[in-house]
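>>> from the sequence below, what's the structure:
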Amino acid sequence: MTGPLIVQSDKTLLLEVDHDLADACRRAIAPFAELERAPEHIHTYRVTPLGLWNARAAGHDAEQVVDALVEYSRYPVPHALLVDIAETMARYGRLTLSKHPVHGLVLTTTDRPVLEEILRSKKMQPLVGARIDPDTVAVHPSERGQVKQTLLKLGWPAEDLAGYVDGEAHPIELAEDGWSLRPYQKQAVEGFWHGGSGVVVLPCGAGKTLVGAGAMAQAKATTLILVTNTVSARQWKHELVKRTSLTEDEIGEYSGTRKEIRPVTIATYQVLTTRRKGVYPHLELFDS
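The predicted model follows:
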């Protein structure tokens, strides 16, 4: 049987939805390929550097990516594309963010010329501190996210080992009483969970909140939800109480008027980004 996937030299992947192996192929490429278009019969994915680096961050290597493309491709995969994938993924991890017992957050390299290259960048220079040794430079904790974004743009993504921990377990189930997730919502949940993270893009009214609830039910862990305003926060709470096993007492609102921290906390961007005397006091919510 021929495969369901057509791999093109411009890194576009065309998936035949009605093929018997389409679901298996979708799961195989989900960690590294981004869905661009999803008409009825052919779904279009694209392989991007960011997608490949996210796959590396989630524990996938170039061999797994190449194997997935070769296994499900209907035609021979362009050799130049496979080489490019391997070289792109090899860029990940040469720089590492970690916590130093004395200097705090530091950026370390296993390839000194790479560190020299990024330190010459005018965009990086304001974000880093003193050079600790030839392979290490200090980074201010508040610049952690900006450093990672800048390194992505420079083509040298950093592996972030600076203190992430597993979330606290908390039972969450979907309460599918007279309703159920639509097939595309289940696919979104599966893609998000299988890939380790991601961005769900759906039109208005397509049920992004339900996709979020489905992801929470998969994770079964304490959850922080960020929204644009208190109206959205209360809509989220209403839907979670209605669609999941969560009770009102398990869901807190963290906004300008309320400061409730619960197993599931819904916070507004405005509160979290409030800055006083150069300090973001509410960012401690991420550690709650």
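>>> only C-alpha atoms from now on, for both contacts and neighbour counts.
OK.
>>> list the contacts of stretch 12-25.
With Cα atoms under 8 Å, 6 or more residues apart in numbering as the test, stretch 12-25 has contacts from 3-7, 26, 40-47, 68, 72.
>>> likewise for stretch 49-64?
Residues outside stretch 49-64 that contact it (Cα under 8 Å, 6+ apart): 31-34, 85-86, 88-90, 92, 152, 157, 159, 195-196.
>>> at 6 Å instead, please
Contacts to stretch 49-64, defined as Cα atoms under 6 Å, 6 or more residues apart in numbering, come from residues 31, 32, 33, 86, 89.
>>> nearest to residue 221, of these?
Closest approach between these and residue 221, by Cα to Cα: residue 31, at 21.5 Å.
>>> which SS state does the closest one fall under?
coil (DSSP: H, G, I helix; E, B strand; the rest coil).
>>> hang on, the earlier thing: could you dump the contacts of stretch 49-64 to a markdown table with neighbour count?
Shown next, in a markdown table, are the contacts of stretch 49-64 (neighbours: other Cα atoms under 10 Å):
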| residue | neighbour count |
| --- | --- |
| 31 | 26 |
| 32 | 23 |
| 33 | 25 |
| 86 | 16 |
| 89 | 24 |
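>>> still on that earlier bit, separate out the buried members of the contacts of stretch 12-25.
Among the contacts of stretch 12-25, those classed as buried by 16 or more other Cα atoms under 10 Å are 3-7, 26, 42-47, 68, 72.
>>> narrow these to those in helices?
Per DSSP state H, helices hold the following members of the buried ones among the contacts of stretch 12-25: 26, 68, 72.
>>> in stretch 26-39, what's buried?
Those would be 26, 28, 29, 30, 31, 32, 33, 34, 35, for stretch 26-39 by 16+ other Cα under 10 Å.
>>> sorry, that was for stretch 165-172
Applying a neighbour-count criterion of 16+ other Cα under 10 Å, one finds 170, 172 buried in stretch 165-172.
>>> also stretch 89-105?
Going by neighbour count (16+ other Cα under 10 Å), the buried part of stretch 89-105 is 89, 90, 91, 92, 93, 94, 95, 96, 97, 98, 99, 105.
>>> show me what it is in contact with.
With Cα under 6 Å, 6+ apart, stretch 89-105 has contacts from 53, 106-110, 139, 156-162.
>>> pipe those residues into JSON lines and attach secondary structure, distance to residue 63 and neighbour count per row.
Converted to JSON lines, the contacts of stretch 89-105 look like this (DSSP: H, G, I helix; E, B strand; the rest coil; distance: Cα to Cα, whole Å; neighbours: other Cα atoms under 10 Å):
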{"residue": "53", "secondary structure": "helix", "distance to residue 63": "14", "neighbour count": "28"}
{"residue": "106", "secondary structure": "strand", "distance to residue 63": "30", "neighbour count": "24"}
{"residue": "107", "secondary structure": "strand", "distance to residue 63": "27", "neighbour count": "26"}
{"residue": "108", "secondary structure": "strand", "distance to residue 63": "26", "neighbour count": "23"}
{"residue": "109", "secondary structure": "strand", "distance to residue 63": "23", "neighbour count": "19"}
{"residue": "110", "secondary structure": "coil", "distance to residue 63": "21", "neighbour count": "13"}
{"residue": "139", "secondary structure": "strand", "distance to residue 63": "33", "neighbour count": "23"}
{"residue": "156", "secondary structure": "coil", "distance to residue 63": "20", "neighbour count": "24"}
{"residue": "157", "secondary structure": "coil", "distance to residue 63": "19", "neighbour count": "25"}
{"residue": "158", "secondary structure": "strand", "distance to residue 63": "20", "neighbour count": "25"}
{"residue": "159", "secondary structure": "strand", "distance to residue 63": "19", "neighbour count": "19"}
{"residue": "160", "secondary structure": "strand", "distance to residue 63": "22", "neighbour count": "17"}
{"residue": "161", "secondary structure": "coil", "distance to residue 63": "23", "neighbour count": "12"}
{"residue": "162", "secondary structure": "coil", "distance to residue 63": "27", "neighbour count": "17"}
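>>> sequence B follows; please return its structure for comparison with A:
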Amino acid sequence: MTDDETDSRDLSLDAFYDALEDVGRPVVTAGRLASVLGWTQADASDALDALADDGAALQRVDVSNDPVVWFPTDWARTTERERVVVFPEHREVVVDQPTQFTRAQLAQFATLTDTTGENAYRYRVREEDVWGAPHDDVESLQRTLRQALGDRYPIVEEFVTDQWRRARQFRLYTHEEGYVVLEASSPEMMGNVAEQHLSEGTIRAPITDTEAWVAAEAVATVKRDLYEAGYPVQDDRTLDEGSEIDLDLELSLRDYQRGWVTRFVESGSGVLVGPPGSGKTVAALGVMDEIGRETLILVPGRELVGQWRDSILEYTTLGRGDVAEYHGGVKEIGPVTIATYSSAGMERHRRLFDEKRWGLVVYDEAHHIPGDVFRRTADLQASSRLGMSATPIRGDDREADIYTLIGPPIGTDWEALFEAGFVQEPEVEIRFVPWVDDAHRYEYASADGHERRMLAASNPAKVDEVRAILEAHPDAKTLLFVDYLDQGERLADALSIPFVSGDTPHSRRERVFHEFRAGERDVLLVSRVADEGIDLPDAELAIVASGLGGSRRQGAQRAGRTMRPAGRALVYVLATRGTEEEDFARNRTRHLAEKGARVREADAEAHVAASDSEPPRDERAGSESDP
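Below is the predicted model:
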């Protein structure tokens, strides 16, 4: 045996742990180790003895009538190590104890489909995940794939390569005579795919074997039809640029924000996807600076109109006369116009927006776009279309429409922002609360539908649990969320804090929010009205006493209220033990887990018993969802 061969029989502790994973047991015999490593049993036995003598990392025991078995002295390490198991045929990946790095890598080409309280994560590689992967070429995507999975899996790699190519078979461009052309990569693509899947009336006439004249009013339909057929379309149209505006940005962008701006300007369309607090609005102002053309900004509500106006006036050289508002209270059009989706989508107003040629349209909270009313704004003519969303996910499975109607996702890995300290990684805990008494549990068991969900969400035992969490974090600036008005009113009375809902007058709502921002209030109780579109940047703690079923978007939005550069980001999601709220809570936190946040589960800490906090029975029966 040569010296090299002798050295190869040295056994490191890491190699021993890898062998345990291969065996699938926490103990191993010398014979089994030899089989795994391809050694002789004598070599394996000698290597185990040497490793055991070197720092006592291993222990051995003679089992009666069985061979000697070896196991780690530190048993915990066998359960704490990351383990990636790939099921190539199903394109699924199961990861036990994943590191944040691994989760961030997987999020680039796969979707999290399940997670458990034991830190096990299940991912699936889907077509749309590959289409929207944040890579410039398939080679870099393949490198990320291999690094995350730890090995080559030809079936998965072939699928990824195929889907990457499918996303580059069709493009739309503007002909020199002004009409829109659909171009296919080959005559077969045009004949066998486009002609078979496009709706009647979308194509006016063929031009060549690979090109066709698209009806101007049917561009969005073409993109949707081909997307549904498995072929996303690249939109390279040249649209009217709108009039120039004199705008300069008066702040410095972070490196990743400059990257967003550069990627968007190169493509002309896309959706900025990043966690709350990452500065998507500031990046959008950077895009406005680069485009330098008349801009329409669409937002879901009036609160956001004011916030956009204030940001534009504070961070750019534009004056008040350059910024117009269009909504229920004011209807003006200017060089930069901020309008609500509902106003811009109404038939009686839409002509004003259709006739004007915008250089840029910004779709804030872009996950609203697939809605039947809001999507009417997606056909507005603009040379550039910019979407913004921390959570481009929907409960109706129409999130694909966001990218077909606006553009592909553009963003930075959440993990990179967490590591750089730009955004705090949220610490999320699902806390299971028992029923306050048997009477409430029996009432839940006999109910169904909406009433059943309401009873679980409004479990009076949550009052004690909220109080316990607040006492555990006495100095934290806290947002407390509910989905039911009666529950909110009971919590407000029990905790002596204000409750802001959709029924709260606008003036009082603004006053309470201002007091919270200014530090005059440490705890604020809010309904669904604060899920998005309201600037509450200083929250450190979020308590979700009840939520919107299993909405992942709502879960990420509420957690996002704490994800700012300074301090800690703590999120507690309360769920009544033994009810469907358990699954709802896991679903609501799934998007956060997918983006790299750790989600743990625990039982309630408060002493739960029938207490003075329980309201009369008739008050509970009358609760209803906040509109």
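>>> any idea what the TM-score comes out to?
Once superposed, chain against chain, the TM-score is 0.67 (TM-score structural alignment, normalised by the length of the first structure); 262 aligned residues with a Cα RMSD of 4.7 Å.
>>> identify, from the contacts of stretch 12-25 of the first structure, the entry nearest to residue 241 of the first structure.
Lowest distance from residue 241 of the first structure to the contacts of stretch 12-25 of the first structure (Cα to Cα) belongs to residue 26, with 31.6 Å.
>>> any idea how far residue 11 of the first structure is from residue 175 of the first structure?
Distance, residue 175 of the first structure to residue 11 of the first structure, by Cα to Cα, to the nearest Å: 40 Å.
>>> repeat for residue 132 of the first structure
40 Å.
>>> those two - which one has more neighbours?
More crowded of residue 132 of the first structure and residue 11, by other Cα atoms under 10 Å: residue 11, with 17 against 13.
>>> wait, that one sits on residue 48?
No: the pair residue 11 of the first structure / residue 48 is not scored as a contact, 7.5 Å apart, by Cα atoms under 6 Å.
>>> what's around the equivalent of residue 75 of the first structure over in the second structure, how many residues?
Residue 75 of the first structure maps onto residue 150 of the second structure when the alignment is built from TM-score structural alignment. Number of residues near residue 150 of the second structure (other Cα under 10 Å) recorded here: 13.
>>> how about residue 150 of the second structure, nearest residue that isn't a chain neighbour?
Distances taken as Cα to Cα, 6 or more residues apart in numbering place residue 84 nearest to residue 150 of the second structure, at 7.7 Å, with adjacent residues excluded.
>>> now the strands for the stretch 101-250 of the second structure?
Using DSSP state E, counting those that start in this stretch, the strands found in the stretch 101-250 of the second structure span residues 111-115, 120-124, 170-174, 180-184, 203-206, 211-214, 233-236.
>>> ok, which of those comes nearest residue 80 of the second structure?
Of all those, it is strand 120-124 that lies closest to residue 80 of the second structure, at 11.5 Å by Cα to Cα.
>>> that closest one - contacts with which helices or strands?
Counting contacts by 3 or more Cα pairs under 6 Å, 6 or more residues apart in numbering; DSSP states H and E, strand 120-124 of the second structure packs against strand 92-96, strand 111-115.
>>> Throw those strands into TSV and include distance to residue 602 of the second structure, thanks.
Shown next, in TSV, are these (distance: least, Cα to Cα, whole Å):
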stretch	distance to residue 602 of the second structure
strand 92-96	19
strand 111-115	15
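>>> of all the ones you listed, which one is nearest residue 416 of the second structure?
Nearest of these to residue 416 of the second structure, taken as Cα to Cα: strand 111-115 at 18.2 Å.
>>> give me the angle between the closest one and strand 120-124.
Relative orientation of strand 111-115 of the second structure versus strand 120-124 (axes from the mean of the first three to the mean of the last three Cα atoms, to 10 degrees): 150 degrees.
>>> give me the contact list for strand 111-115 of the second structure.
121, 122, 123, 124, 594.
>>> quick one: the strands of the stretch 101-250 of the second structure as TSV, columns for distance to residue 15 of the second structure too.
Output for the strands of the stretch 101-250 of the second structure, formatted as TSV (distance: least, Cα to Cα, whole Å):
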stretch	distance to residue 15 of the second structure
strand 111-115	28
strand 120-124	23
strand 170-174	48
strand 180-184	51
strand 203-206	61
strand 211-214	57
strand 233-236	47
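>>> wait, which of those is closest to residue 431 of the second structure?
Minimum separation from residue 431 of the second structure across the strands of the stretch 101-250 of the second structure (Cα to Cα) falls at strand 111-115, 15.5 Å.
>>> tell me the average deviation of the closest one from the first structure after fitting.
Its matched residues in the first structure lie on average 7.2 Å from strand 111-115 of the second structure after superposition (mean Cα distance after the TM-score superposition for the first structure).
>>> measure how that strand sits relative to strand 92-96, angle-wise.
Orientation check (the same axes, to 10 degrees): strand 111-115 of the second structure against strand 92-96 gives 50 degrees.
>>> ok now strand 111-115 of the second structure, how far from the chain's centre?
12 Å (Cα atoms, centre = their mean, to the nearest Å).
>>> with stretch 226-245 of the first structure instead?
Centroid separation for stretch 226-245 of the first structure versus its chain: 22 Å, with Cα atoms, centre = their mean.
>>> apart from its chain neighbours, what residue comes closest to residue 143 of the first structure?
Nearest residue to residue 143 of the first structure, sequence neighbours excluded (Cα to Cα, 6+ apart): residue 127, at 6.2 Å.
>>> run a quick neighbour tally on the one you found.
Residue 127 of the first structure is flanked by 18 other residues according to other Cα under 10 Å.
>>> in the second structure, what residue corresponds to it?
So, by TM-score structural alignment, residue 127 of the first structure is matched to residue 202.
>>> tell me the contacts of its match?
Residues near residue 202 of the second structure by Cα under 6 Å, 6+ apart: 214, 215, 218.
>>> want to throw those into JSON lines with distance to residue 43 of the second structure?
Listed next are those as JSON lines, based on distance: Cα to Cα, whole Å:
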{"residue": "214", "distance to residue 43 of the second structure": "72"}
{"residue": "215", "distance to residue 43 of the second structure": "74"}
{"residue": "218", "distance to residue 43 of the second structure": "72"}
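>>> what about stretch 118-125 of the first structure, distance to the chain center?
With Cα atoms, centre = their mean, you get 25 Å for stretch 118-125 of the first structure.
>>> count residues in the vicinity of residue 227 of the second structure, would you?
Using other Cα under 10 Å, residue 227 of the second structure has 19 other residues around it.
>>> alignment lookup: it to the first structure.
Under the alignment (TM-score structural alignment), residue 227 of the second structure maps onto residue 152.
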